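[1] what shape does this take:
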Amino acid sequence: MHYHNPVISGFHPDPSVCRVGEDYYLVTSSFEYFPGVPLFHSKDLVHWEQIGHVLTREGQLDLSRAGSSGGIYAPTIRYRNGLFYMTTTNVSGGGNFYVYADDPRGEWSDPIFVDQPGIDPDLFFDEDGSVYYTTSHDAKGQGAYQSRIDIRTGKRLSEVSLLWRGTGGQYPEAPHLYRIGEWYYLMLSEGGTEYGHMVTVARSARPDGPFVACPHNPILTHRSRLKPIHATGHADLVQGPDGSWWAVFLGIRPAGYPARHHLGRETFLAPVTWTEEGWPIIGDDGTIGETMPAGNLPLRPKTEGATREGFDRATLAPCWNFLRSPDPRNWSLTAKPGCLTLFGSEATLNDTGVAAFVGRRQQHFSFRASARLTFAPERDGEEAGLVVYMNERFHYEIAVARHAGARKLLFRRRLGTLWKVENEMPWSTDSIVLSVHADTSLYRFGFAENEDRAPVRFGQGECSMLATEVAGGFTGVFIAMYATGSGKRSVTPAYFDWLGYEAETRP
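    The predicted structure is shown next:
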């Protein structure tokens, strides 16, 4: 049997995984999006269900000042003595911290901060009860740095010391420390989270070193290879109940020519084998494919179907995110039952302020998304619609707006310093169905008076212009509902009855 990569598609980078019994739990980074740190569960490492987020309260996570690709960087999840621990970095305020929970599906604790610089923190629980906290990019230089901490308080019990600088690649980061057999293994990613990305490993008889590099490093890389998957790195190891070893890691899938990727960095899976000398090898001698042998994984069937959110529940489903910390004045599920109501804030899609924005990740190259909007803007500058969003400088939107005293339907593109309405027409009715249809090269935007009618084509934008190679940053494309008052709070609510998302291809 075989499985298909990525195992979690769309913007889900920097995966970390742990196993408790026959259950696997995985987290990824979330940057400026709230709630923070998506949390997944699986029985087979291949089919993952998002069961929530780790950081769900503003007391845990303040993103109000987070810029594009700021906020929450790479997390690590571990389990010890009945508790789950997740540690991460808020680069936009607070630094390194961890939270814990006895039930990962429930509420997690308030943050416990650790006075240690760097990013990509790792927690390692040794057999003697010692807890080691390892980060990368200390102020003293690049490499993996470590201290012992009191897990109850987060206070350091030792000075921060250098463990290993890696093999010479730039940006050694994503440290993970393991005890496997008689050795302590320290795994890093080097080369930067781009096309030169790679995973390296070293080992020591002690958790604090000295560490000796693996003679066949890197143990995972796709640099300079003709593969559909690139930038593989930022890996974490987990052992299955049957004793098999596996790695989860990020990668990208560029499309077109020149090759560019817009879905973001995604989560991949590969088997891990061990040499006679006790060194790990990820995948096929350090490379992986879109289709991989499943080994003894107890694969469970999963179907990819259309999803439609009717906003008739008390809370939003786990797939939905806010852009930065949500302002309760900007949204409601109760103002009009059965609808998501957005109240436009002063912030626009071109700002780094707290916008009225609720979106989900694009997880497939080819998909159809549509939403019914009821909106009768009363004041100039009021606007609501559907946006394909990479960051504040790169996005496409179709919207109903009021400009110069007239209500209009518009399609607009923001590409760097270019911000232009590409198409517009008068629009008088209060209700409209907005849509976007994507393939690997284009987003095609349309509208209809109701969902029974085929959409009328109204504008299009190139997928490649929202790619990381153009737009920069560490995130991926979102499909979102939004509203704005364009510098003033809107007086007119925007009602979204539903949003549907249907994949047309495998992830």
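
[2] please make it C-alpha for all contacts and neighbour counts, starting now.
    Noted.

[3] now do the strands in the stretch 1-150 of the chain.
    2-4, 16-20, 23-27, 33-34, 36-42, 49-55, 76-80, 83-90, 95-101, 112-113, 119-125, 131-138, 141-149 (DSSP state E, counting those that start in this stretch).

[4] closest one to residue 327 among those strands?
    Evaluated over the strands of the stretch 1-150 of the chain, closeness to residue 327 peaks at strand 33-34, with 11.1 Å, by C-alpha to C-alpha.

[5] want to put them side by side, so please do this one too:
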Amino acid sequence: MLSGSEHCAGRDDFNEELGPQWMFVRNPSEGACSITDNPGSLTLYGQEANLSDVGQITFIGRRQQHLQACYTTSMTFVPTADGEEAGMCIRRDEDAHYELGVKRSEGRNLIFARLTVRGESKIVCQNETEAEQLFLRIESTETDYKLSCSLDEQDWVSLGTGSARAISPEDFVHKMCFTGAVVGLYATGNGQASHTPAGFDWFDYEI
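    Next comes the predicted model:
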């Protein structure tokens, strides 16, 4: 783990190899993450497992190093098969994570926000979308995480808010927690490998 503010603030344009501030959940599967398939962006390929599964998941993130911070990304993703999903996430473990993104369900593409607390998941916002590119943002404070999206990076729409304590190791009641909160990008096929890649042009970490 990095200490202090080393490698934390600023923008990663994914123009070169990922720095040591980036981490995976378990060992990454070969081919699930690439910065060469589409040079200048990070490409993620969803696997069968999702963020609530104990298994090989497509997730790349950075440790949250400040209570008050803002994380933003530009995502291009047009899923074509039911179950395909990608977006941004703040994660403690399989039982505690918040995400916002785009998924395909019953033939429709939906932008959504989902809160998972103590293993129970709840969709708090969901709307149909035809956008190919979206800007996603997670803002953290001492008390909560705010999830929002934008079509133009100017006008932001709130999708939901989750308790910061629920992501904290302090909310652990059953087992040990050793990672703390990690914010990052993910993709999943929710039960099957996804055929549609998700592209992320950049990732901002603002204090």
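
[6] any idea what the TM-score is?
    TM-score for the superposed pair, counting by TM-score structural alignment, normalised by the length of structure 2: 0.94. Supporting figures: 204 aligned residues with a C-alpha RMSD of 1.6 Å.

[7] kindly reformat the strands of the stretch 1-150 of structure 1 as TSV containing distance to residue 381 of structure 1 and mean neighbour count.
    What follows is the strands of the stretch 1-150 of structure 1, written out as TSV (distance: least, C-alpha to C-alpha, whole Å; neighbours: other C-alpha atoms under 10 Å):
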stretch	distance to residue 381 of structure 1	mean neighbour count
strand 2-4	46	16
strand 16-20	43	22
strand 23-27	39	21
strand 33-34	25	26
strand 36-42	31	23
strand 49-55	34	20
strand 76-80	43	21
strand 83-90	34	22
strand 95-101	38	21
strand 112-113	42	18
strand 119-125	40	25
strand 131-138	44	23
strand 141-149	47	22
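
[8] for residue 495 of structure 1, which of these is the nearest?
    Relative to residue 495 of structure 1, the nearest member of these by C-alpha to C-alpha is strand 33-34, separated by 21.1 Å.

[9] tell me the residues of structure 2 aligned with that closest one.
    Aligned by TM-score structural alignment, strand 33-34 of structure 1 falls on no residue of structure 2.

[10] show me what that strand packs onto, helices and strands only.
    If contacts are counted by 3 or more C-alpha pairs under 8 Å, 6 or more residues apart in numbering; DSSP states H and E, strand 33-34 of structure 1 sits against strand 321-323.

[11] again, only using 10 Å
    strand 321-323, strand 356-361 (3 or more C-alpha pairs under 10 Å, 6 or more residues apart in numbering; DSSP states H and E).

[12] specify, as a residue range, where the shortest one falls in structure 2.
    Counting by TM-score structural alignment, strand 321-323 of structure 1 falls onto residues 23-25 of structure 2.

[13] again, but for stretch 488-496 of structure 1
    Taking TM-score structural alignment, stretch 488-496 of structure 1 hits residues 192-200 over in structure 2.

[14] residue 159 of structure 2 maps to what in structure 1?
    For residue 159 of structure 2, the aligned position in structure 1 is residue 458, judged by TM-score structural alignment.

[15] follow-up on the earlier one: out of the helices and strands packed on strand 33-34 of structure 1, which gets nearest to residue 348 of structure 1?
    strand 356-361 (8.4 Å).

[16] how close does that closest one sit to structure 2?
    On the superposed models, the aligned residues of structure 2 are on average 0.5 Å from strand 356-361 of structure 1, with distances taken as mean C-alpha distance after the TM-score superposition for structure 1.

[17] output the contacting helices and strands for that strand.
    Judged by 3+ C-alpha pairs under 10 Å, 6+ apart, strand 356-361 of structure 1 is in contact with strand 33-34, strand 321-323, strand 331-332, strand 340-343, strand 383-391, strand 478-484.

[18] what about the third one, how far off from structure 2?
    After superposition onto structure 2, strand 331-332 of structure 1 lies on average 0.7 Å away from the residues it aligns with, using mean C-alpha distance after the TM-score superposition for structure 1.

[19] hmm, back to that, adding distance to residue 271 of structure 1, write the helices and strands packed on strand 356-361 of structure 1 out as a markdown table.
    Putting these into a markdown table (distance: least, C-alpha to C-alpha, whole Å) gives the following:
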| stretch | distance to residue 271 of structure 1 |
| --- | --- |
| strand 33-34 | 31 |
| strand 321-323 | 32 |
| strand 331-332 | 44 |
| strand 340-343 | 42 |
| strand 383-391 | 32 |
| strand 478-484 | 30 |
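
[20] any idea what residue 133 of structure 2 aligns with in structure 1?
    Matched by TM-score structural alignment, residue 133 of structure 2 corresponds to residue 431 in structure 1.

[21] my read: that match touches residue 376, true?
    Yes. In this structure residue 431 of structure 1 lies within contact range of residue 376 using C-alpha atoms under 10 Å: 8.3 Å.

[22] before we move on, what SS does residue 363 of structure 1 have?
    The local conformation at residue 363 of structure 1, judged by DSSP: H, G, I helix; E, B strand; the rest coil, is coil.

[23] post-alignment, the helix or strand residue 205 of structure 2 falls within versus structure 1, mean distance?
    Secondary-structure assignment from DSSP states H and E places residue 205 of structure 2 in strand 198-206. Comparison of strand 198-206 of structure 2 with structure 1 after fitting gives an average deviation of 0.4 Å (mean C-alpha distance after the TM-score superposition for structure 1).
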